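1. could you work out the structure for the sequence below:
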Amino acid sequence: MTVWPLVVAAGVGRRMQADRPKQYLRLNQRLLMDYTLDTLLSYPGVTRLVLVLSAHDPYWPASEFAHDARILRAAGGAERSDSVLNGLRTLQAIASMDDWVMVHDVARPCLQHSDLDALLAQLTFPGAILASLTRDTMKRGRLNAAGQTEISATVEREQLWHALTPQVFPLGLLIRALEFCLEQGVAVTDEASAIEHLGHAPRLVEGRADNIKVTRPADLALVAFYLQQARSGPTNKRGGL
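-> So this is what the prediction gives:
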């Protein structure tokens, strides 16, 4: 199969309270985004990668991959879905509409090749995503008259999953799904939800619990720990397309 990674890196990461977007923060003397790009570009069978960056990103030249000819840049949009759609349209120049596109968050630097192996091994139409089963008791909240949040209900956690990335879909189908949601004014927070709006049911593939997304300052220490553990343990790089 032909799979093209698409990395979304156009966000500003306001919740990180940093002086720059989170993808350009350093972990163990390396940019956070460089861990992500390294994992995807070193996966067997990957020849090109689409990277969606802000149109006026001044930090990209600091990346160790800034001059890598395998990276095809696309401009970010107002929302995540706009950025992904821009990346997909850029990918059309080198890919077939029947090829698979693997969308990944740049702020998930702990992704391992073993998860990619598992995801691609179970890949069938209309696509699949990495996810993790919810292990905690889940509560639905509501605001009371005083503006405080209280419990509205306990949600049954059986078959309740956390959506992760990568998420993999046929290029043409994902373009059609995102364009449909844009036309209908439907807000989507991940690519799978756009595919669902077309009436399809992507597959859930259980991934590693350490494939976390850096969102807040406290996440950095945990990600640094996971990366250190991965570096000191057995290699995770195997498999391929």
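
2. please make it C-alpha for all contacts and neighbour counts, starting now.
-> Will do.

3. quick one: which helix or strand includes the closest residue to Ala118 other than its chain neighbours?
-> Excluding the flanking residues, the one nearest Ala118 by CA to CA, 6 or more residues apart in numbering is Val205, at 7.3 Å. The secondary structure element spanning Val205 is strand 203-206 (assigned by DSSP states H and E).

4. how about the residue nearest to Ala118, what does it touch?
-> With contacts defined as CA atoms under 8 Å, 6 or more residues apart in numbering, Val205 is in contact with Ala118, Leu119, Gln122, Ala128, Ile129, Leu130, Ala131, Ser132.

5. related to what we said a few turns ago, need the next SSE after the strand holding Val205, C-terminal direction.
-> helix 217-232.

6. show me what that following helix is packed up against.
-> Here helix 217-232 is seen to pack against no other helix or strand when contacts are counted using 3 or more CA pairs under 8 Å, 6 or more residues apart in numbering; DSSP states H and E.

7. another sequence for comparison is provided below:
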Amino acid sequence: MRVAVVPAAGLGKRFGGKKQFFTVMGKKLLEYPLLVMEKSELVDGVILVLPAQDLETGRELQSRFRKVVKIVEGGKERQHSVYRGLLAAKELSPQEVFVHDGVRPLITPALLNDLVVALSDYQVEGVIPAVKPKETVKEAGAPLEPGDFMVNRTLNRDKLLLAQTPQLFRFDVLLECHRKALEEEFIATDDSALIERYGYQTVAIPGDYRNIKVTTPEDLKIVELFLKEFYLV
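-> Presented below is the predicted three-dimensional model:
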């Protein structure tokens, strides 16, 4: 069995609202990845992790997406939210788990398939989609004025990857890594970092530059343009 944990418990304080519930082209951002998972034979169930005050919204989504099998209250950090989702998923005894940011609406069925194939072919514990940086990347040094930094050096772009989601893992391994991180009070910015920290292997496959994480209000305009391309509107 293969499930998906979708952390969407952010409060969007810097954004000006909860990004996952912003409407683009008549649907909440969160609905777009749920639509892809709903139609995919590679996803057997979805665990949706939401803010405590939005569980009713989750139940409304659950009424429209039959694969949303559980609604879970999120934690303080994204990592805590994913862990709560994994604990809820454990009852389903999955062998593999997708973890996907609820504010990345532009995923495709092909990407889900590529991740599943790679996890099987490479016999590793995790597979992530990633893209190469397009710009020259500098390492920041000492801070100066707000937003200004001394530059330490230029990094080699050929050795850098920008990680995306969904990421796919062996379920038991990811749950073990989350438990260890909780005990150590270690916080990572994505789940594959936990896999790496505890000695397991992750493989990166080609991602998609359109698979952006909505972070600023400007991103909503970019998402709308790509959604029109995806759905040929």
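
8. excluding chain neighbours, what is closest to Glu224 of the second structure?
-> Skipping the residues right next to it in sequence, Glu224 of the second structure comes nearest to Val24 by CA to CA, 6+ apart, at 6.3 Å.

9. what residue of the first structure takes the place of the one you found?
-> Taking TM-score structural alignment as the criterion, the aligned counterpart of Val24 of the second structure in the first structure is Leu27.

10. how close does that match get to Ile195 of the first structure?
-> Note on Leu27 of the first structure: its distance to Ile195 of the first structure, by CA to CA, to the nearest Å, is 34 Å.

11. looking at the two, which is more packed in?
-> For Leu27 of the first structure against Ile195, the residue with the higher neighbour count under other CA atoms under 10 Å is Ile195, and the figures read 24 against 18.

12. quick one, strands of the second structure?
-> According to DSSP state E, the second structure carries its strands in the segments 2-7, 23-24, 27-28, 45-50, 68-73, 96-99, 126-131, 138-143, 149-154, 162-163, 167-170, 202-206.

13. tell me what the fifth one is packed against?
-> In terms of contacts (3+ CA pairs under 8 Å, 6+ apart), strand 68-73 of the second structure is packed against strand 45-50, helix 55-64, helix 78-90.

14. tally of neighbours for the alignment partner in the first structure of Leu35 of the second structure?
-> Aligning on TM-score structural alignment places Leu35 of the second structure opposite Asp38 in the first structure. Applying other CA under 10 Å, we find 13 other residues in the vicinity of Asp38 of the first structure.

15. now do Pro44 of the first structure
-> Residue crowding around Pro44 of the first structure was assessed by other CA under 10 Å; the count is 13.

16. same question, Tyr122 of the second structure
-> By other CA under 10 Å, the residues close to Tyr122 of the second structure number 13.

17. now do the contacts for the nearest residue to it once chain neighbours are set aside.
-> Closest residue in space to Tyr122 of the second structure, ignoring its immediate chain neighbours: Val203 at 7.8 Å, by CA to CA, 6+ apart. Contacts were defined as CA under 8 Å, 6+ apart; by that measure Val203 of the second structure touches Tyr122, Val124, Gly126, Val127, Ile128.

18. which of the residues you listed also appear as contacts in the first structure?
-> For these, the aligned pairs still in contact in the first structure (both residues aligned by TM-score structural alignment, their matches' CA atoms under 8 Å) are Gly126, Val127, Ile128.

19. which one of these is nearest to Leu29 of the second structure?
-> Ranked by distance to Leu29 of the second structure (CA to CA), these are led by Ile128 at 21.5 Å.

20. doesn't Leu161 make contact with the closest one?
-> No - the pair Ile128 of the second structure / Leu161 is not scored as a contact, 10.4 Å apart, by CA atoms under 8 Å.
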